[in-house]
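>>> Show me the folded form of this:
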Amino acid sequence: MINVRVLAHRIRRLAVTTVAATAGLALLAACGDSSGTAAAGVAAKPGAAAKSPAIPTEDVVSSVVTDPALKAKLPAGVRRSGTLTLGTTFNPGTAGLPHGGETPDGTKVGLDVDLRNAVAKVLGISWRVQNGTFATVIPGVQNGKYDVGQDNFGVTRAREKVVDFATYLNDGQSFLGSKDIKINKVTGLTDLCGLTVATTPGSTFQQILTDGASKCAAAGKKPYRVQYFADAAPIFLGLANGKVDVMFGPTLGLRYDARQVPDTKYLGEISTTPVGFVTARKSPVAGALSAAVNKLIANGDYAKIFRKWQVPGTGIGKSAVNPPPTF
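As a prediction, the model looks like this:
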């Protein structure tokens, strides 16, 4: 059966796809936090049981070495203390993987965890990790509580007005289908014609589906039907019992869970968004973080991390500070 806890977490956390009525909302709201009424009639298969994903154990960080020239890019105070305060959300168990989770013995694991720890080794510092919520991390960076924020924050025009970004991966908008549907790839919205598509209200996913609603009629096909759920759990139950054909959601999580969750298949991505560490505006820390990511890319350590977490196609070729936003 679909692992409801794991996949529901994806929609709640996706930072890159929020659509907001104001810049403030765009900065603070996660798309799964949007209010809305769940569609009715979705139920789990009798007797079905959830299966937790396996946690990769390969050590991809301890061999990373410090680069003195990149460490020198950090402010003198940071070099003296040897630490940076990082604000992020706490992800117990495996529900937050591949981004982040925790083993039974309390060890923090995940793609984001490996990436930040590798970056810290390149810069010769350690993280002082403090837990906030998705909505409080960026304000915490703005007011100086955190030196750096990390929570799958996508680069948006609104966010670049108040914080700087140092990118480290791509995320975007993708489709996960039930194994029983006839299509195996979605390259455009007309591939969804005649199908039932589920997503969350108040999100970029909703905006894309709404804007494209006339495409099927223009192509002489039946329209796709959209169901909106404030919580992701019924979406995945719907995929399991045939009441939903396709889920429209975040790329990185859907790529990962297509490998972990039985009876689903990844159908492709239609757009991408760069994701990065956030720092205060004009902070030299952003440049140092970006340079450290590029060092990891150049020496192959970056690729090792992405192979470990089985998320092909979500890495970047080069980190940048404040790249042009896509939203």
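
>>> When you work out contacts or count neighbours from here on, use the C-alpha atoms and nothing else.
Noted.

>>> unless I'm mixing things up, residue 247 is touching residue 175, no?
Yes: the criterion here is Cα atoms under 8 Å, and residue 247 meets it with residue 175 at 5.5 Å.

>>> Could you also give me the structure for this second sequence? I'd like to compare it with the first:
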Amino acid sequence: MSRTSCARRALRPLPVLAVGTALLTSACGGTAATSASSDSDLPAAVAQSGTLRVGMSPDFPPMEYLDEKTHDVVGVDVQLAKALGKQLGVKVEIVQQSFDQLLNSVQTGRVDIVMSGLSDTVERQKTVDFVDYFGSQGRFYTLQAKAAKYTKPGNVCGKTLAVSKKTDYYEQAVDYNKQYCTGAGKSAIKLLPTDSGSAARLQLEQGRADIAVQGGENLAYFEKQDPAKYEPVLAPLESTPFGIVIKKGDSKMSGAILKAMKALVKDGTYTKILAGGGMQYAVIRPVLNGSTG
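Okay, the predicted model is just below:
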């Protein structure tokens, strides 16, 4: 989407969600656990229900996606959400939604928080609050057979670059072009905007693009699925933090989530989960509304 909504999208098509909202309670929460946080940390409605409703769009591996065998929602965000629930002493209910519904759902109270690869941006902070928890970074990548052609920024100039126009990466590609290509007297990058990361990948595979941009977390996942296909090249783009989305001005909820995240950092749970997914680069200090530019 930022994408003007979030800096992410999956490279590979995944099972289409049924229209509407699906609830997965037992698989993602279990019973309420004893924790270091008291009920008074949470908004009254959540404390009384004993359930934290977490909105997710499970089409973004390895952060959240549907297990092909069980059809349960799994991934890094699911693990973190479960850990948050345990720390807060509540059950976690994963609410499946389309990506475009997520922000509105937290604003209207259909979910309590959202964890779904959403980037914390200054623009979004006007309508929601964020507890930043994941240092995402965009990566240029290409087919392995072409990777040796890209060793310095200027190698991208004049090439066709596929990137989802709905992500932060699109604007980053525009800035990259100004800095290293047109601003340096070289041929402009030929931007090929797509509707998703998977569509950008298709352009690359079919030879209509020379190179593409995708989240490093996606590439780590697909490297495990097909080690001989893609290759990240060049330096990572500037890190854009993913944030846990909270209704604007709900200081009770944001305070509870921030406190719980800091506790997960302190006891090692947070780093263990990210390291288990090969994403040590994404470890950051949890903060409230950390993006300033």
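
>>> overlap in contacts of residue 247 and residue 175 of the first structure?
Common contacts of residue 247 of the first structure and residue 175, defined by Cα atoms under 8 Å, 6 or more residues apart in numbering, are absent altogether.

>>> so how many other residues sit close to the residue lying closest to residue 73 of the first structure once chain neighbours are set aside?
Nearest non-adjacent residue to residue 73 of the first structure, counting by Cα to Cα, 6 or more residues apart in numbering: residue 288, 5.5 Å away. If you count neighbours by other Cα atoms under 10 Å, residue 288 of the first structure ends up with 23.

>>> what does residue 288 of the first structure align to in the second structure?
Alignment of residue 288 of the first structure against the second structure is given by TM-score structural alignment, with residue 256 as its counterpart.

>>> which element is residue 226 of the first structure on?
strand 225-228 (DSSP states H and E).

>>> right, I mislabeled it, should have said residue 253 of the first structure
Under the criterion of DSSP H and E, residue 253 of the first structure resides in helix 251-260.

>>> tell me the average deviation of the strand holding residue 226 of the first structure from the second structure after fitting.
On superposition with the second structure, the mean distance recorded for strand 225-228 of the first structure (mean Cα distance after the TM-score superposition for the first structure) is 2.7 Å.

>>> okay, and that strand goes to which residues in the second structure?
Aligned by TM-score structural alignment, strand 225-228 of the first structure falls on residues 190-193 of the second structure.

>>> Following element in sequence after the strand holding residue 226 of the first structure, please.
Toward the C-terminus from strand 225-228 of the first structure - assigned by DSSP H and E - lies helix 233-241.

>>> Give me the mean distance between that next one and the second structure.
Here the mean offset of helix 233-241 of the first structure against the second structure after fitting is 3.9 Å, by mean Cα distance after the TM-score superposition for the first structure.

>>> OK, contacts around the residue most central in space within the second structure?
Ranked by distance to the mean C-alpha position of the second structure (Cα atoms, centre = their mean), the top residue is residue 117 at 2.0 Å. Going by Cα under 8 Å, 6+ apart, residue 117 of the second structure touches 6, 7, 8, 60, 63, 242, 243.

>>> Select, from those, the two members most distant in space.
60 and 243 (14.9 Å; Cα to Cα).

>>> Spell out the secondary structure type for residue 263 of the second structure.
Secondary structure assignment for residue 263 of the second structure (DSSP: H, G, I helix; E, B strand; the rest coil): helix.

>>> Find the nearest non-adjacent residue to it, please.
Distances taken as Cα to Cα, 6+ apart put residue 87 closest to residue 263 of the second structure, at 7.8 Å, once the chain neighbours are dropped.

>>> which stretch of helix or strand covers the counterpart of the one you found in the first structure?
Using TM-score structural alignment, the partner of residue 87 of the second structure in the first structure is residue 122. If you go by DSSP H and E, residue 122 of the first structure is part of helix 111-123.

>>> Contacts for whatever helix or strand comes next after that helix next, please.
For helix 111-123 of the first structure, the succeeding helix or strand toward the C-terminus, using DSSP H and E, is strand 126-132. Under the criterion Cα under 8 Å, 6+ apart, residues 82, 83, 84, 85, 86, 87, 88, 89, 90, 117, 120 lie in contact with strand 126-132 of the first structure.

>>> can you tell me how far residue 217 of the first structure sits from residue 192 of the first structure?
12 Å (Cα to Cα, to the nearest Å).

>>> and these two? which has more neighbours close in?
Comparing residue 217 of the first structure with residue 192 by other Cα under 10 Å, the one with more neighbours is residue 192, at 22 against 13.

>>> Do I have it right that residue 136 of the second structure meets residue 240?
Yes: if you go by Cα under 8 Å, residue 136 of the second structure and residue 240 touch, sitting 5.3 Å apart.

>>> hey, where'd the strands end up in the stretch 51-200 of the first structure?
Remark: strands assigned in the stretch 51-200 of the first structure by DSSP state E, counting those that start in this stretch are 83-89, 101-102, 108-109, 126-132, 148-149, 163-178, 196-199.

>>> In the second structure, what range does the third one match?
When you say that, I think you mean strand 108-109 of the first structure. The alignment of strand 108-109 of the first structure onto the second structure (TM-score structural alignment) spans residues 73-74.

>>> what about residue 123 of the first structure, how many residues close to it?
Counted with other Cα under 10 Å, the neighbours of residue 123 of the first structure add up to 26.

>>> how near is the residue mapped onto residue 88 of the first structure from the second structure to residue 94 of the second structure?
When the second structure is aligned by TM-score structural alignment, residue 88 of the first structure is paired with residue 56. Computed as Cα to Cα, the residue 56 of the second structure to residue 94 of the second structure distance reads 7 Å.

>>> again, but for residue 64 of the second structure
11 Å.

>>> which residues do these two both contact?
By the contact definition Cα under 8 Å, 6+ apart, residue 64 of the second structure and residue 94 are jointly contacted by 56, 73.

>>> between the two, who's got more neighbours?
Higher neighbour count among residue 64 of the second structure and residue 94: residue 94, with 29 against 23, using other Cα under 10 Å.

>>> That one and residue 74 of the second structure: what is the separation?
For residue 94 of the second structure, the distance to residue 74 of the second structure - Cα to Cα - is 10 Å.

>>> Please list all residues in contact with the equivalent of residue 160 of the first structure over in the second structure.
By TM-score structural alignment, residue 160 of the first structure lines up with residue 125 in the second structure. For residue 125 of the second structure, the contacting residues are 248, 289, by Cα under 8 Å, 6+ apart.

>>> before we move on, what about residue 70 of the first structure?
Residue 70 of the first structure makes contacts with 122, 123, 288, 291, 292, as judged by Cα under 8 Å, 6+ apart.
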